[in-house]
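Participant: Everything below, folded, please.
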Amino acid sequence: MLISSNELMEQIKKPSLVLIDCRSYKDYLEGHIPGAVNLDFFHYHWFDTSKDGIKAFEKQMENLLSFLGVTKDKTVVFYDDVSGMSAARGVWLSMYFSHENTFMLDGGFKKWKRSGLVIETKTNGFKPEKFSGKINKEMIAGYEYINKKIGTAKILDTRSRDEYDGNTIRAARKGHIPTAVNIDWILNINEDGTMKSLEDLAKMYDFSKNDEIIVYCQGGYRAANSFLVLKMLGFKNVKVYLGSWGEWGNKLDLPVELNQN
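Facilitator: Take a look at the predicted model:
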């Protein structure tokens, strides 16, 4: 699920490559990897994980992947500044539609630039294609499903400790989903923006491979990064809670847990 700068450089001119810069358009204009199109995934929050809400999400994302020009024969690479959350969201989305050849650029644009590789500033246009993929329902969770799974599934909160404890409030209510454990997603990456080694990551995520793991954050972006880490570590049953705290924390009928400090 990771591709290095050198590996990407070898594929940069292949017509089968779809390269997506997930940073802001401002950052993209200041310089990007040659051939990349820009799509800032932060414009695509989704806080309705009812049955109809997830159906609508799938339809919109299918249209988005069509707009990007993704087809079954394409290799898709997402990148942002580092091995970050926006690019991870793109990889998770591709995998959700069962697209196999999808990667995140390890170290992101900062590593690319630091390596002295070629950069361009011209804007690249989209080349839309009709996208269709098989949806993998085993990779997503909605609030109703999670509410039933409290106490049986391993729930992983990938937000900051202050958000988890309720010191930072970003919804109508503060705290976390009951029984959730907290491992901040930022611990997944090294200081240089690359992903930590599998050995180091395995020490952090010392869970049973038999666990069903549901990851969440505020909007499903940081959670996507930890989702990729868990998949790289060989965990089979991992789901992203798409609505995350942006939905859960605003639904007053759902249970909330607060740490007693």
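Participant: going forward, measure contacts between C-alpha atoms and count neighbours the same way
Facilitator: Fine.
Participant: after the longest helix along the chain comes which helix or strand?
Facilitator: For the chain, the helix that runs over the most residues, judged by DSSP state H, is helix 51-68. Using DSSP states H and E, the next helix or strand after helix 51-68 towards the C-terminus is strand 75-79.
Participant: related to what we said a few turns ago, tell me which residues in the longest helix of the chain are buried?
Facilitator: Residues 54, 57, 58, 61, 62, 63, 64, 65, 66, 68 are the ones in helix 51-68 that count as buried (16 or more other Cα atoms under 10 Å).
Participant: please give me the structure for this one as well, since I'd like to look at both together:
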Amino acid sequence: MTQLSLIDPSALSQASAGIALDLRSPDSYWQGHLPNARQVDAALFALPKTDAASVQQYEARLRWLFSTLGLNADAPVLVYGENFDGSVARAAWALAFAGVKRVSVLAGPLAQADGVPLSREAPVFAAQPFALSAQRALLATADDIAATLGNAGTRIVDAREADDYRGTKAATKAGTNAGTNAGTKPGAGHIPGALHWDNRQELNAAGTLDTPDALAERFGALGLAKHEPIVVYCGGGPRASRTWLALQRAGYTRASVYQSSWGEWGARADLPVETSAN
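Facilitator: So this is what the prediction gives:
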């Protein structure tokens, strides 16, 4: 099981050295990055569909990517971006899914990491085989969810905006990056039985995840129990990934992410949709 940790930018100088993945733009990366950081396009962590072939291709992509980046599943990896957003969380989820044992997330902008020397040099590293060990319990597929509908033993959490959840969004939106609602259609609604979670509730005033106790209290108020399996989805994966991190922080260790989220579910005519305004 992956050991996940959040690092405040003010404490980055005391963090253990290791490989870092920089999800910022190439321009930002070359203006100054952590000395051992590899620049990575956050879009590589997206999973648009969850049929068996797509999941296999996703695993192959992660194996190729992490091999190319010189990662080792036993060595610690730090992920950071422009801010502590869903793209950073999705990369952390992908590392855990691939079997990386120790994953840290910078819970804020790199610019706030005072006293940390930055480099404009290209890091020197060699590609090496990455032994991917897919943690399939962390990934929920459309078929997995369809099979559990009506089963009180699995809770489904919708981390999109309330208008998306209710199906009252006025205009179609598309995209899979953080801040968009991939695949949303007017009046679409949500997966039947899903609970709505305003994912702003997982953040404190500083814009990072709140304390474990505060998060546990809010998830408990939503009706979630730590012993039951939980599936989180959003528009295209990023926001659900951050909510997954929040659940992990609060002690909900049986949570998984439906990475394809509404981008896949809403596009499939064979999957049911609920439009109640609860």
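Participant: and which of the buried residues of helix 51-68 of the first structure is nearest to residue 29 of the first structure?
Facilitator: Residue 29 of the first structure lies nearest to residue 68 out of these, by Cα to Cα, at 18.1 Å.
Participant: right, and the closest one touches residue 128 too?
Facilitator: Yes. Counting by Cα atoms under 8 Å, residue 68 of the first structure touches residue 128, with 5.6 Å between them.
Participant: which residues in the second structure does the longest helix of the first structure match up with?
Facilitator: Aligned by TM-score structural alignment, helix 51-68 of the first structure corresponds to residues 52-69 of the second structure.
Participant: Contacts made by the matching stretch with the rest, please.
Facilitator: 38, 45, 47, 49, 72, 94, 98, 125-132, 134 (Cα atoms under 8 Å, 6 or more residues apart in numbering).
Participant: which one of these is nearest residue 117 of the second structure?
Facilitator: Looking across the contacts of stretch 52-69 of the second structure and measuring by Cα to Cα, the closest to residue 117 of the second structure is residue 38, at 15.6 Å.
Participant: so what's that closest one closest to, chain neighbours aside?
Facilitator: residue 21 (5.1 Å; Cα to Cα, 6 or more residues apart in numbering).
Participant: if I've got this straight, that neighbour is in a helix?
Facilitator: No. When DSSP: H, G, I helix; E, B strand; the rest coil is applied, residue 21 of the second structure is found to be strand, with no helix at that position.
Participant: which residues touch it?
Facilitator: So residue 21 of the second structure contacts 37, 38, 39, 40, 77, 78, 79, 80 (Cα under 8 Å, 6+ apart).
Participant: I'd guessed the second one sits against residue 20; true?
Facilitator: Yes. Between residue 38 of the second structure and residue 20 there is a contact at 6.3 Å, judged by Cα under 8 Å.
Participant: These two - which one has more neighbours?
Facilitator: Neighbours were counted for residue 38 of the second structure and for residue 20 using other Cα atoms under 10 Å; residue 20 has more, 24 against 20.
Participant: What range does stretch 253-273 of the second structure cover in the first structure?
Facilitator: Taking TM-score structural alignment, stretch 253-273 of the second structure hits residues 236-256 over in the first structure.
Participant: What are the buried residues along that stretch?
Facilitator: Those would be 236, 238-249, 256, for stretch 236-256 of the first structure by 16+ other Cα under 10 Å.
Participant: Which of the residues you listed fall in strands?
Facilitator: Secondary structure from DSSP state E places 238, 239, 240, 241 of those in strands.
Participant: possible to save those residues as a markdown table with distance to residue 31 of the first structure?
Facilitator: Converted to a markdown table, these look like this (distance: Cα to Cα, whole Å):
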| residue | distance to residue 31 of the first structure |
| --- | --- |
| 238 | 35 |
| 239 | 34 |
| 240 | 32 |
| 241 | 33 |
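Participant: And the aligned residue in the first structure for residue 155 of the second structure, how far from residue 163 of the first structure?
Facilitator: The alignment partner of residue 155 of the second structure in the first structure, by TM-score structural alignment, is residue 154. Per Cα to Cα, to the nearest Å, residue 154 of the first structure is found 19 Å from residue 163 of the first structure.
Participant: again with residue 58 of the first structure
Facilitator: For residue 58 of the first structure, the distance to residue 163 of the first structure equals 28 Å [Cα to Cα].
Participant: Pull the contacting residues for the residue in the second structure sticking out farthest from the centre.
Facilitator: Distance from the C-alpha centroid of the second structure peaks at residue 121, with 28.9 Å (Cα atoms, centre = their mean). Listed by Cα under 8 Å, 6+ apart, the contact partners of residue 121 of the second structure are 30, 35.
Participant: try it again with 10 Å
Facilitator: Neighbouring residues of residue 121 of the second structure by Cα atoms under 10 Å, 6 or more residues apart in numbering: 29, 30, 31, 32, 33, 34, 35, 36.
Participant: Could you do residue 184 of the first structure as well?
Facilitator: By Cα under 10 Å, 6+ apart, the contact list for residue 184 of the first structure reads 156, 157, 158, 159, 160, 161, 163, 164, 217, 222, 223, 226.
Participant: nearest spatial neighbour of it, skipping sequence neighbours?
Facilitator: Leaving aside its sequence neighbours, residue 184 of the first structure sits nearest to residue 158 (Cα to Cα, 6+ apart; 4.5 Å).
Participant: And the strands in the stretch 51-200 of the first structure?
Facilitator: Listed in chain order, the strands of the stretch 51-200 of the first structure (DSSP state E, counting those that start in this stretch) span 75-79, 102-105, 140-141, 154-157, 181-182.
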